[in-house]
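1. sequence first, then the predicted structure:
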Amino acid sequence: MEQERLQKAIAKSGYTSRRKAENLIVEGKVKVNGKTVTELGTKVKPDDKIEVNNIPLEKEEPVYLLLYKPRGVISSVKDDRNRKVVTDLLPEIEERIFPIGRLDYDTSGLLLLTNDGDFAQLLMHPKYQLDKVYIAKVEGIPAPEDLKPLKTGIMDNGENLKAIKHRILSVDHKKNRAILEITLHEGKNRQIRRMMEALGYPVLKLKRERYGFLNLHSMNPGDYRELTPHEVKQLKTYAEKNVK
């Protein structure tokens, strides 16, 4: 019977990431067949009973979803201010899914969700440099040279914020607004809004339109679909190649 490391079994269940599972094991919060286990090298069989914080671990089939997140929704599974969260948009999904990364409350667009902790950790690794393409409507009409600091880097609150590339898609001289396409690899908190604010062109509206090869083609805000096995494999292959 095939065995796997305990932390991997916990991550595959969708309970948490493998790294956090390792912490739980070391802290003595995990039991296997009724016995507390603190050794990270421990291996388990498919029929072993695992408990985390005295709650039996339910083994779920992996789920991989692409959601068109609307504005005004939190990229989380719960909110202490009782605002709508992304899992509220997916009431028929019974598995314990969670978002991979986040989009700000006022930002719409492509968001991935899963119950596969290892998959999520791979995609959020700093070395996993997949293009994340955003469309931003900004106040004011920047000249191309005004946007050069986006690529060279903008310091804000001790963080160096950078875009990989950018371009002006259109301008509206009557309303004094512009539409920009900005591509990131990282995804720091409110990154594009902070960068454009620093340049004097505050963001009025922001949408993540693309995540690597994935897009929102023919989808409306609130729509979601399952990733195909081929798409999941592509994401994993790219991540494993770059994260090593």
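-> The structure has been received and is ready for your questions. Residues are numbered from 1 along each chain as shown.
2. okay, CA-based contacts and neighbour counts for the rest of this
-> Fine.
3. contacts only, for the most centrally placed residue in the chain.
-> Per Cα atoms, centre = their mean, the C-alpha nearest to the average position across the chain is that of G101, at 2.2 Å. Counting by Cα atoms under 8 Å, 6 or more residues apart in numbering, G101 touches 75, 111-112, 124, 187.
4. L199 is in contact with K148, isn't it?
-> No - the criterion here is Cα atoms under 8 Å, and L199 misses it with K148 at 9.9 Å.
5. quick one on the thing from earlier: please, which helix or strand holds the residue nearest to the centre of the chain?
-> G101 belongs to no helix or strand when assigned by DSSP states H and E.
6. just to revisit the earlier point, wait, which of the contacts of G101 is closest to E231?
-> Closest approach to E231 among the contacts of G101 (Cα to Cα): L112, at 11.9 Å.
7. which non-adjacent residue is nearest that closest one?
-> L66 (4.7 Å; Cα to Cα, 6 or more residues apart in numbering).
8. below is structure B, check it against A:
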Amino acid sequence: MKRKNEQSVPRQEERLQKVLARAGVASRRHAEEIILQGRVQVNEEVVQALGTKVVPTDRIVVDGLPLQLPQKEYAYYLLHKPTGYITSVIDPQGRKTVMDLMKTIPQRVYPVGRLDYDTSGLLLLTNDGDLAHRLMHPSYGVEKTYRVEVGEKIPEQVLKRLEKGVILEDGKTAPARVKEVSQKGRGSVPTYEITIHEGRNRQVRRMFKTIGFPLITLKRIRFGSLQLDHNLAPGAFRALSQTEIRQLRQTVKLT
């Protein structure tokens, strides 16, 4: 079930009553009764239709308590997404997806948010639906940092436009933090890091295009408390440490 005004999530659907049963709430038949009684909410909406299907990133609440699948089933991976892959589980057009890079893992996980086909960098994949929901929800303001390359140096007064927010076709962006990180020496490409907490479609690309400096490359290097490893090659992934998982959950006030 999809929230209004929320990022698109790859659809790997499962019947709601089956999810409730797997979480130990009740038997499948009793779970159907609980749904019919209006005791279940999906993404803050009461659901009473037995045919309702949900995905792992949906937030499910039963009798006012968030649904928690057994902790042992949770998995968390950090992928260095290369360009040329789409952030989806399945692509009807037959393009390569990030799941093609994750075939060796035993769990079924899902991307949290999206990186464009031409964007590389840090991508979190997990089956922890409650964490994924909060990380993508705008009310938690999870920060994302991108490293960008442009064709020429951007004047300081133009950078300040990004810091104050620029007008896009879907409204003004929230203030961003921007700094130059260009390498010294001849032939170096003007490089900047920009930190935002919104999640609009192709937002960073549109922001730089608006100020007259289209991007050459775009790479996400930080997501919440997670940092992209310098030694993690494009296309490679690793499991998160327990410390990273704990810090990430603390970021969105999950204990």
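-> Received the coordinates, thanks. Since the model is a prediction, treat every value here as computed from it, not as a measurement.
9. how close does the aligned partner of the residue nearest to the centre of the first structure in the second structure sit to S88 of the second structure?
-> Superposed on the second structure with TM-score structural alignment, G101 of the first structure falls opposite G113. Taking Cα to Cα, to the nearest Å as the measure, G113 of the second structure falls 10 Å from S88 of the second structure.
10. and what of I167 of the second structure?
-> Taking Cα to Cα, one finds I167 of the second structure at 29 Å from S88 of the second structure.
11. so between these two, which is more surrounded?
-> A count of neighbours by other Cα atoms under 10 Å puts S88 above the other of I167 of the second structure and S88, at 22 against 15.
12. any idea which element the aligned residue in the first structure for the more buried one lies in?
-> Under the alignment (TM-score structural alignment), S88 of the second structure pairs with S76 of the first structure. S76 of the first structure belongs to no helix or strand when elements are defined using DSSP H and E.
13. helices along the first structure, start to end?
-> With DSSP state H as the criterion, the first structure has helices at 6-12, 18-26, 117-124, 149-152, 191-199, 229-243.
14. mind listing what's buried along stretch 245-254 of the second structure?
-> 245, 247-249, 251-252 (16 or more other Cα atoms under 10 Å).
15. mean distance, the longest strand seen in the second structure to its aligned residues in the first structure?
-> Scanning the second structure for the longest strand, with DSSP state E as the assignment, gives strand 215-223. Compared with the first structure after the fit, strand 215-223 of the second structure shows a mean deviation of 0.7 Å (mean Cα distance after the TM-score superposition for the first structure).
16. report the aligned residue range of the first structure for that strand.
-> Against the first structure, strand 215-223 of the second structure falls on residues 203-211 (TM-score structural alignment).
17. so which bits of the matching stretch are buried?
-> For stretch 203-211 of the first structure, the neighbour count (16+ other Cα under 10 Å) marks 203, 205-211 as buried.
18. stretch 179-190 of the second structure now?
-> Within stretch 179-190 of the second structure, the residues scored as buried using 16+ other Cα under 10 Å are 180, 189-190.
19. closest to K103 of the second structure among those?
-> Checking these against K103 of the second structure by Cα to Cα gives V189 as the nearest, at 35.5 Å.
20. now the closest one: how far from S182 of the second structure?
-> According to Cα to Cα, V189 of the second structure stands 7 Å off from S182 of the second structure.
21. burial measure for H137 of the second structure, as a count.
-> 18.
22. that one pairs with which position in the first structure?
-> Using TM-score structural alignment, the partner of H137 of the second structure in the first structure is H125.
23. its match touches K241, doesn't it?
-> No - the pair H125 of the first structure / K241 is not scored as a contact, 12.0 Å apart, by Cα under 8 Å.
24. could I get the full set of strands for the stretch 1-150 of the second structure?
-> For the stretch 1-150 of the second structure, the strands defined by DSSP state E, counting those that start in this stretch cover 14-15, 40-42, 45-46, 53-54, 60-62, 65-66, 76-81, 110-111, 120-126, 144-150.
25. which other residues reach stretch 5-12 of the first structure?
-> Contacts with stretch 5-12 of the first structure, where a contact means Cα under 8 Å, 6+ apart, come from 16-19, 21-22, 25, 40-44, 57, 59-60, 62, 115-118.
26. buried ones in it?
-> By neighbour count with 16+ other Cα under 10 Å, stretch 5-12 of the first structure contains the buried residues 6-12.
27. what does stretch 153-163 of the first structure give?
-> So, applying 16+ other Cα under 10 Å, buried residues of stretch 153-163 of the first structure: 154, 161-163.
28. so which of these is the closest to N215 of the first structure?
-> Among those, A163 lies closest to N215 of the first structure (Cα to Cα), at 19.3 Å.
29. for that closest one, list the residues it contacts.
-> For A163 of the first structure, the contacting residues are 150-151, 153, 182-185, by Cα under 8 Å, 6+ apart.
30. if we use 7 Å, what do you get?
-> Residues counted as contacts of A163 of the first structure (Cα atoms under 7 Å, 6 or more residues apart in numbering) are 150-151, 182-184.
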